[in-house]
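[1] Give me coordinates for this.
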Amino acid sequence: MQNEAYGALLAHARETAALEQVSGRLGWDQETTMPRGAAEQRGEEMAAMEGVLHARRTDPRLAEWLAAVEPADAVAAAQVAKVARAYARAMKVPGKLAQEIARVTSVSQGIWAEARSRDDVAGFLPTLAEVIRLKREEGAALAEGGDAYDALVDDYEPEMTGADIARMFGEMRPRLVALREKVLGAAHQPKPLDGAFGADAQMRLARDLATAFGYDWSRGRLDIAVHPFSSGSGNDVRITTRIAESDPFNCFYSTIHEVGHAAYEQGIDPDYLLTPIGQGVSMGVHESQSRIYENQLGRSRAFTGWLFSQMTERFGAFGVSDADAFFGAVNRVQPGFIRTEADEVHYNLHIMMRFDLERALMQGALQVGDLEAAWNDRFKADFGVAVDRPSNGVLQDVHWSVGLFGYFPTYSLGNLYAGCLHKALRAGVQDLDAQMAAGDLSAATGWLREKVQRHGSSMAPRDVIAQACGFAPSAGPLLDYLEAKFGAIYGV
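    Okay, the predicted model is just below:
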């Protein structure tokens, strides 16, 4: 009976996972190729899919199978634990609420994109208010009397709370602010790129960068989206990027970032395909992969030397004298508006701001009608620059429109994990810089695949990082790396 229960449980979970992938593909299509006029219909389609999925996640047979099963090994135990967790969470959320969230957030995404293109905050706020109302309701259902925001965070980073995040940011902020002040006050300031870089040439190089970082094209594709993202798992993992002809780094590093996410999903043990542990264990660990690919590897002195040669070959002389000046341009520190384009020194300050705002929204301390003013005031206080238009401010990110409250902090947690992994990677891979200088990332990405990616969700998030690094994760390695790197670039 025990083996029968496990077999039935896993078969049910596989079918659910397959349907989740289909739902995810609808989301990918919405962001890339769906005609604009299909938005309302797509919302109904997404709601219908969520109804089917919620019914499967709350199937009464799951309780029977979970009560009867006795896992035979650690992998089976991890599979059962994931199903039990998902079942417990799903049972707390009414099916109608789950469907309504799916419908509203699908439609809201299109409304946000249109409002962003027109810098029309007023046109988006009523929809955002509805999303927030629904997410508060979901958070309250999950929390069962506890903190609703904590319950939402737990969906992206299990066992993490708002208080944990606040403590993490409290530890990181003083050294980040001190480093920023030194860097911005330095006598030497690297020059930015200046010129036009053709879209077609950017995309060709972006594809080559994805290949260099190990993206498996037989199981993936690259498209254009308003907001870059990665979608899918297993044998169908898709990425997107965006292009600005005046800023090729936007395209290149968005691509590398999303390849980090995709490589994680492609690197999971194929035996786990379409099973509960066959996806990334948490968004913090997921972001550790995208951020280490993008920053510690992609923005390193060694790799930017190779990228400089590639850009010179493809674009000709583009106003940067040599590889050292190019390294400075890639890592130039400026208090810019856009989170996805932020340098490593400022990036976590962007996340801290969003964390405080969304936590206040969920707790009712900040009203939707006051959000734009709160954003602009906080941005001026943190970055010393006044927001010039909503698309550079409160409308820049897609996350709130699709209900991803609790997601933003995982970017900084991913940076923290990436700092730890980079320290261990440097100790574990010989001649890393020489390899990266030749455009060869295989040793680095292979180490990450073996130490992190292949495990999927078979371990707890912090355990994955601790086992890979040989020490408990903390902010120290990240902050040490940032101070050493930018201290050298800016001579401070």
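[2] okay, CA-based contacts and neighbour counts for the rest of this
    Fine.
[3] Check which helices and strands the longest strand seen in the chain sits against.
    Scanning the chain for the strand with the most residues, using DSSP state E, yields strand 236-241. Packing partners of strand 236-241 (3 or more CA pairs under 8 Å, 6 or more residues apart in numbering; DSSP states H and E): strand 222-224, strand 230-233, helix 248-267.
[4] run the last query once more with 10 Å
    Counting contacts by 3 or more CA pairs under 10 Å, 6 or more residues apart in numbering; DSSP states H and E, strand 236-241 is packed against helix 2-32, helix 199-212, strand 222-224, strand 230-233, helix 248-267.
[5] so how far is it off the chain centroid?
    Offset of strand 236-241 from its chain centre (CA atoms, centre = their mean, to the nearest Å): 13 Å.
[6] which non-adjacent residue is nearest residue 105?
    residue 402 (4.5 Å; CA to CA, 6 or more residues apart in numbering).
[7] and the one you found, how far is that from residue 75?
    Noted for residue 402: a distance of 33 Å to residue 75, by CA to CA, to the nearest Å.
[8] what do you get for residue 222?
    Going from residue 222 to residue 75 by CA to CA gives 33 Å.
[9] and the two? which has more neighbours close in?
    residue 222 (19 against 16; other CA atoms under 10 Å).
[10] just to revisit the earlier point, and the residue nearest to residue 105, how many neighbours?
    Residue 402: 21 neighbours (other CA under 10 Å).
[11] could you measure it against residue 422, distance?
    32 Å.
[12] Also residue 111?
    Distance from residue 111 to residue 422, by CA to CA: 39 Å.
[13] More neighbours: which of those two?
    When neighbours are counted by other CA under 10 Å, residue 111 and residue 422 differ, and residue 422 comes out ahead with 22 against 19.
[14] tell me the SS of the more buried one?
    Secondary structure assignment for residue 422 (DSSP: H, G, I helix; E, B strand; the rest coil): helix.
[15] And this one, please, so the two structures can be compared:
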Amino acid sequence: MSAYDDLMAYQRETEALAQIAGRLSWDQETVMPRGAAPQRADEMAAIEGVLHARRMNPRVGEWLERCEADPTLDAVARAQLRHIRRTFERTTRLPAALASELARVTSRAQGEWALARASDDFAAFAPTLERVVRLKQEEAAALADGGELYDALLDDYEPGATAEKLTAMFGALRPRLVALRERVLGSDRRAPRVSGEFDEAAQLAMSTELALAFGYDMEHGRIDKAVHPFSSGSGLDVRITTRTQPRDPFNCFYSTIHEVGHAAYEQGIDDAYALTPLGQGVSMGVHESQSRIYENQIGRGRAFTGWLFDRMRKRFGDFGIRSADDFHAAVNYVHPGFIRTEADEVHYNLHVLMRFDLERAMIDGDLAVADLPDAWNARSARDFGVEVDRPSNGCLQDVHWSVGLFGYFPTYTLGNVYAGCLHAALRRDVPDLDAALAEGDTRPATGWLREKVQRHGGLMKPREVIASACGFEPSETPLLDYLEAKFSGIYGL
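    This next block holds a predicted model:
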């Protein structure tokens, strides 16, 4: 066997172990008994220790040097080496004890966050969050090697991105988003709302129908309930979760469609890349582009909501909406609110921009955890005009910080930007798309995305994937143009 063959055989075992770790996390958020949390924390720390040791094994470095000097390797092999080299160098800089402690603390913190959120008790959670932040600061210092702390964490989720570049992009987004928000909220037109209670079993049945309509392969996946919907896994085992609210079926339906976007990306990757670095989404920004275009540009578009309106009337009867146009407006109802995951497309990125600023301040040491609620509440009042009434509607609403995902939030808005670019290119390439969507047939859209984005997995770098799919460099302009056109039509602007 060649050095490359040896390296890839070793890497497949590492990837398999990482999938097992992911399955433990899925279990923890869905069916694990609450009392098992302390043991699960030790289990997660143990497997993280094994993974850390494998990823920084000196043999990996030796194999990489031999492979990188081999002129016969093709583009796929070179891409594999690029990912392995990056992981090897980052892992080597991170002390093994710190990696294991992070896994242990964040595993336990997740359950503690859920209890604090349920009881609206930030003070009970603050010491745990302080510990997570300290550990992430240590991790950032080890990885940054003298560079910006936040950039070192961001690189885990969006390789090549920097806070400086994202700040410039977000600065370009904010003025037009705020202006659109003010015009919509100042409009005389009001979107109708659904009324009544929606049976949970019926919501979940509709959720499964939607997942299948968007191409989710249930032979290699499943749908469960969780407090915070998520997607987990890759290759032949890709699972999603959703949630239900008795008076808001859209929360369930669009959470499902969103997570199916993530899952479809993983299920759509070339089978030849399974259990290799190329066998998963290349970045969270690209990942989010798939979930957001499935949820918003496709799922909340007028053509598809017309089909969904008919399906919901057959399943739920009268729910207070009289026409397909009114239903489209209801699905896209714009209102200032507390919760990011329930935010409309106009407000959503403002939620992300707030979290981006707050988490950078925490990592840089400019914002103490004890001061987070006041900082959050002040920013919420400024950005959304709403006074936060309780921590579960404020700084306890998201799971991300409890599990150490600092640097993750900005990829949500970056994913929206990418989705705007992909949607413009999709409409250009598939001009009769709405005719299919009006029949509930998403295949022209999802097939285009699979061919242009999903099948490549990690073969290209993040921005290269989007530029290759679209035929132009990604920018915020297509997203802003789409939002202004869509909501001007709904609200008569």
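[16] ok so, going back, any chance of a markdown table for the helices and strands packed on strand 236-241 of structure 1, columns distance to residue 167 of structure 1?
    Listed next are those as a markdown table, based on distance: least, CA to CA, whole Å:
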| stretch | distance to residue 167 of structure 1 |
| --- | --- |
| helix 2-32 | 33 |
| helix 199-212 | 35 |
| strand 222-224 | 37 |
| strand 230-233 | 29 |
| helix 248-267 | 26 |
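[17] which of those sits most buried?
    helix 248-267 (a mean of 27; mean count of other CA atoms under 10 Å).
[18] average offset between it and structure 2?
    For helix 248-267 of structure 1, the mean distance to aligned residues of structure 2 following superposition is 0.3 Å (mean CA distance after the TM-score superposition for structure 1).
[19] What are the buried residues along the first helix or strand past that helix going along the chain?
    Next along the chain after helix 248-267 of structure 1, taking DSSP states H and E as the criterion, comes helix 283-291. Across helix 283-291 of structure 1, burial judged by 16 or more other CA atoms under 10 Å covers 283-291.
[20] Please pull up the helix or strand immediately following the host helix or strand of residue 130 of structure 1.
    Taking DSSP H and E as the criterion, residue 130 of structure 1 maps to helix 121-143. Next along the chain after helix 121-143 of structure 1, taking DSSP H and E as the criterion, comes helix 148-156.
[21] contacting residues for residue 444 of structure 1?
    Each residue near residue 444 of structure 1 by CA atoms under 10 Å, 6 or more residues apart in numbering is listed here: 213, 293, 297, 422, 425-426, 428-430, 432-433, 435-436.
[22] Checking my notes, it in a helix, right?
    Yes - membership of residue 444 of structure 1 in a helix is supported by three-state DSSP.
[23] Quick one: map it onto structure 2.
    Mapped onto structure 2 by TM-score structural alignment, residue 444 of structure 1 lines up with residue 445.
[24] and what of residue 42 of structure 1?
    Aligned partner of residue 42 of structure 1 by TM-score structural alignment: residue 40.
[25] Against residue 111 of structure 2, how distant is its match?
    Taking CA to CA, one finds residue 40 of structure 2 at 11 Å from residue 111 of structure 2.
[26] Also residue 274 of structure 2?
    Applying CA to CA, the value for residue 274 of structure 2 to residue 111 of structure 2 is 32 Å.
[27] what's the answer for residue 217 of structure 2, then?
    For residue 217 of structure 2, the distance to residue 111 of structure 2 - CA to CA - is 30 Å.
[28] Equivalent analysis for residue 364 of structure 2, please.
    In terms of CA to CA, residue 364 of structure 2 sits 26 Å off from residue 111 of structure 2.
[29] Counting neighbours, go ahead and name the busier of these two.
    Taking residue 364 of structure 2 and residue 111 together and counting by other CA under 10 Å, residue 111 has the greater number of neighbours (20 against 15).
[30] what's the counterpart of that one in structure 1?
    Matched across to structure 1, residue 111 of structure 2 falls on residue 110, judged by TM-score structural alignment.
[31] tally of neighbours for the residue lying closest to that match once chain neighbours are set aside?
    Taking CA to CA, 6+ apart, and ignoring the residues beside it in sequence, residue 110 of structure 1 has residue 39 as its nearest neighbour in space, at 6.7 Å. Using other CA under 10 Å, the number of residues around residue 39 of structure 1 comes to 18.
[32] which residues does residue 149 of structure 1 contact?
    Contacts of residue 149 of structure 1 (CA under 10 Å, 6+ apart): 135-136, 138-140, 142-143, 161-162, 358-363, 405-406.
[33] tell me the centre residue of structure 1?
    residue 287 (4.9 Å; CA atoms, centre = their mean).
[34] separation between the residue lying closest to it once chain neighbours are set aside and residue 186 of structure 1?
    Leaving out its chain neighbours, the residue that sits closest to residue 287 of structure 1 by CA to CA, 6+ apart is residue 414, at 4.4 Å. To residue 186 of structure 1, residue 414 of structure 1 is 29 Å away according to CA to CA.
[35] neighbour-wise, which of the two wins?
    residue 414 (22 against 13).
[36] show me what contacts residue 139 of structure 2?
    Residue 139 of structure 2 neighbours (CA under 10 Å, 6+ apart): 93-95, 98-99, 102, 133, 149, 152-153.
[37] Tell me how far it lies from residue 47 of structure 2.
    Distance, residue 139 of structure 2 to residue 47 of structure 2, using CA to CA: 18 Å.
[38] same check, this time on residue 270 of structure 2
    Plainly put, residue 270 of structure 2 is 27 Å away from residue 47 of structure 2 if you go by CA to CA.
[39] now the helices for the stretch 301-450 of structure 2?
    Taking DSSP state H, counting those that start in this stretch, the helices of the stretch 301-450 of structure 2 run over residues 302-316, 324-331, 345-363, 372-384, 410-429, 433-437, 443-452.
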